[in-house]
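>>> sequence? don't have it. structure:
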């Protein structure tokens, strides 16, 4: 349940369309739980079922470090709390977890081109080569509000860009991807300018020296989130060079996420896009 669903339920109670006891039962069965705590204690995890009401976004399961059974159990609890009307997102899932999620929910969406890590590869591994964790969405995507355009500098940055895109879509924004437009060929960036200008929020994902957000930040006035990736040669220091380059960008209006943090960027961008579209609708 999100804030809009809660408001609709309360309005229905106020107009007599829904009995107060029925509304209380719906809340108890979903976000508040039978004991009213707002979380469900599974023993190995306390699943936050109340987050959707507080923030408008469901709790997301960070798959790294969890067993497949633990992840499936947490997703089960979240699906029950949401009434299966909202998606549940799993990030950094290894191949065993992806298989378990697909077995339980055959219609689950998995990031394209992902080559999930094995369990013992997950800890501290860069997102390079075939070391690619997967992002999984269980359940239907919400009706999109606003547009997030995710820009990937190179094909090697795709896993982080796809995590960003799937997160933004699960959080309720429309998503468009622009791939492989790094600064080594600036004409490719200029060719993508119409897509950049359509966006309510941009996410620019880049490794190496991390210059692409500065270039795009000088072309358009759209809010821009920069995401450094761990892609690059030795002196890139696992994404530190890109991170520092983005933090010291001369183009104004850029905020920077942590290295490989597509999830954080996607959620922030979706919130910006949803709010921008809501404000334009109410003007």
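Perfect, thanks for sending it. The shown structure was predicted, so the numbers you read here are calculated from the model rather than taken from an experiment.
>>> Could you use CA atoms for every contact and neighbour count after this?
Noted.
>>> Residue 23 reaches residue 13, doesn't it?
Yes: at 7.3 Å, residue 23 and residue 13 qualify as touching, with contact defined as C-alpha atoms under 8 Å.
>>> Burial check on residue 197, number of neighbours?
Using other C-alpha atoms under 10 Å, residue 197 has 15 neighbouring residues.
>>> Helix or strand: which one has it?
Secondary structure from DSSP states H and E places residue 197 in helix 193-198.
>>> Show me what counts as buried in that helix.
By 16 or more other C-alpha atoms under 10 Å, the buried positions in helix 193-198 come out as 195-196.
>>> Spit out the contact partners of the closest residue to residue 41 other than its chain neighbours.
Excluding the flanking residues, the one nearest residue 41 by C-alpha to C-alpha, 6 or more residues apart in numbering is residue 47, at 6.4 Å. Contacts for residue 47 (C-alpha atoms under 8 Å, 6 or more residues apart in numbering) come out as 39-41, 74, 77-78.
>>> Next up, a structure to set beside the first:
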């Protein structure tokens, strides 16, 4: 087997070097079929009997964005254009993640659903562990990444359900029922569940005034809203429901936090009191309280 080609189990590798590119791997119906790449960037596993052919070849094409085997490059390009138009550029397939699975024998390709679901795993890179997919621009958080499939009937990407993530291995796996073209896509992070405000209470003239753990803040630093989504807004209200200030979260920000200068929308310093804050992103909302003591 060529050292730079896939690793397989459950079948016999047929050496066709110089004739097929990417190489083909021959498997038997009665055996589990497993194919992976030595760099660990793509894996496919099919249960025994999942393909209704006695013997068949599997191709795992990692250059599908440029030279797909079973689709036209224009189909992928149109799907990319549509999702960028509808969701924004952060939803484009991650560079190098577009992978094609192709199954065939001497009689032709196999495009019918499997009798049993297989498992497809695609790798992503986050070498510095910052929770952002390497190479994504605008930045895409790992937690928003999923495996999507090319819907050839509509020339669009369709999100596959039931994906699971192995963060130590940096793999996203998903059951799949038909061969095709797959990719890792992300979205803007709209999660608000971990958002919070600090310091609370805010008391910049108290005995513990300052910045840091256990400190009650400073006028210059104001109140920080942390663990924010990548888009949305922060709203501050009085207890009787009057809007004090609305802060727009900058899209594509990686800091996931922003400061409130303790001023209302007119630029006036707010009075000592208890206030309600809301973080809103899409349909997600989180509410909390904060106290200001001058």
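Happy to help now that I have it. Predicted model, so just to flag it, every value in this text is computed and none were measured.
>>> Give me the TM-score for these two chains.
Superposed pair, TM-score by TM-score structural alignment, normalised by the length of the first structure: 0.24. Supporting alignment: 123 aligned residues with a C-alpha RMSD of 6.4 Å.
>>> rewinding a little: double-check that the residue nearest to residue 41 of the first structure belongs to a strand.
Yes: according to DSSP: H, G, I helix; E, B strand; the rest coil, residue 47 of the first structure belongs to a strand.
>>> So which elements touch the helix holding residue 197 of the first structure?
Applying 3 or more C-alpha pairs under 8 Å, 6 or more residues apart in numbering; DSSP states H and E, one finds that helix 193-198 of the first structure contacts strand 147-152.
>>> following the strand it packs on, which helix or strand comes up?
Next in sequence after strand 147-152 of the first structure, counting helices and strands by DSSP H and E, comes helix 158-170.
>>> got the angle between that following helix and strand 147-152?
For helix 158-170 of the first structure against strand 147-152, the angle by axes from the mean of the first three to the mean of the last three C-alpha atoms, to 10 degrees is 170 degrees.
>>> Helix 158-170 of the first structure packs against which elements?
Helix 158-170 of the first structure sits against strand 88-93, strand 134-138, strand 147-152, strand 174-178, strand 201-206, helix 262-281, with contacts defined as 3+ C-alpha pairs under 8 Å, 6+ apart.
>>> and if we set it to 6 Å?
Helix 158-170 of the first structure sits against helix 262-281, with contacts defined as 3 or more C-alpha pairs under 6 Å, 6 or more residues apart in numbering; DSSP states H and E.
>>> The helix it packs on vs strand 201-206, what angle?
In terms of direction (the same axes, to 10 degrees), helix 262-281 of the first structure departs from strand 201-206 by 160 degrees.
>>> would you turn the contacts of residue 47 of the first structure into JSON lines with neighbour count?
Compiled in JSON lines, these are given as follows (neighbours: other C-alpha atoms under 10 Å):
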{"residue": "39", "neighbour count": "22"}
{"residue": "40", "neighbour count": "22"}
{"residue": "41", "neighbour count": "12"}
{"residue": "74", "neighbour count": "23"}
{"residue": "77", "neighbour count": "19"}
{"residue": "78", "neighbour count": "28"}
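>>> between the residues you listed, which is nearest residue 277 of the first structure?
residue 78 (27.5 Å; C-alpha to C-alpha).
>>> burial measure for residue 4 of the first structure, as a count.
The burial count for residue 4 of the first structure: 12, using other C-alpha under 10 Å.
>>> swap in the one 3 residues further on?
For residue 7 of the first structure, the number of neighbouring residues by other C-alpha under 10 Å comes to 12.
>>> Can you say which helix or strand has it in it?
Using DSSP H and E, residue 7 of the first structure maps to helix 3-14.
>>> Buried residues of that helix, list them for me.
For helix 3-14 of the first structure, a neighbour-count test (16+ other C-alpha under 10 Å) marks 9-10, 13 as buried.
>>> in the helix or strand following it, what's buried?
Downstream of helix 3-14 of the first structure, the next assigned helix or strand under DSSP H and E is helix 20-29. Residues 23, 26-29 are the ones in helix 20-29 of the first structure that count as buried (16+ other C-alpha under 10 Å).
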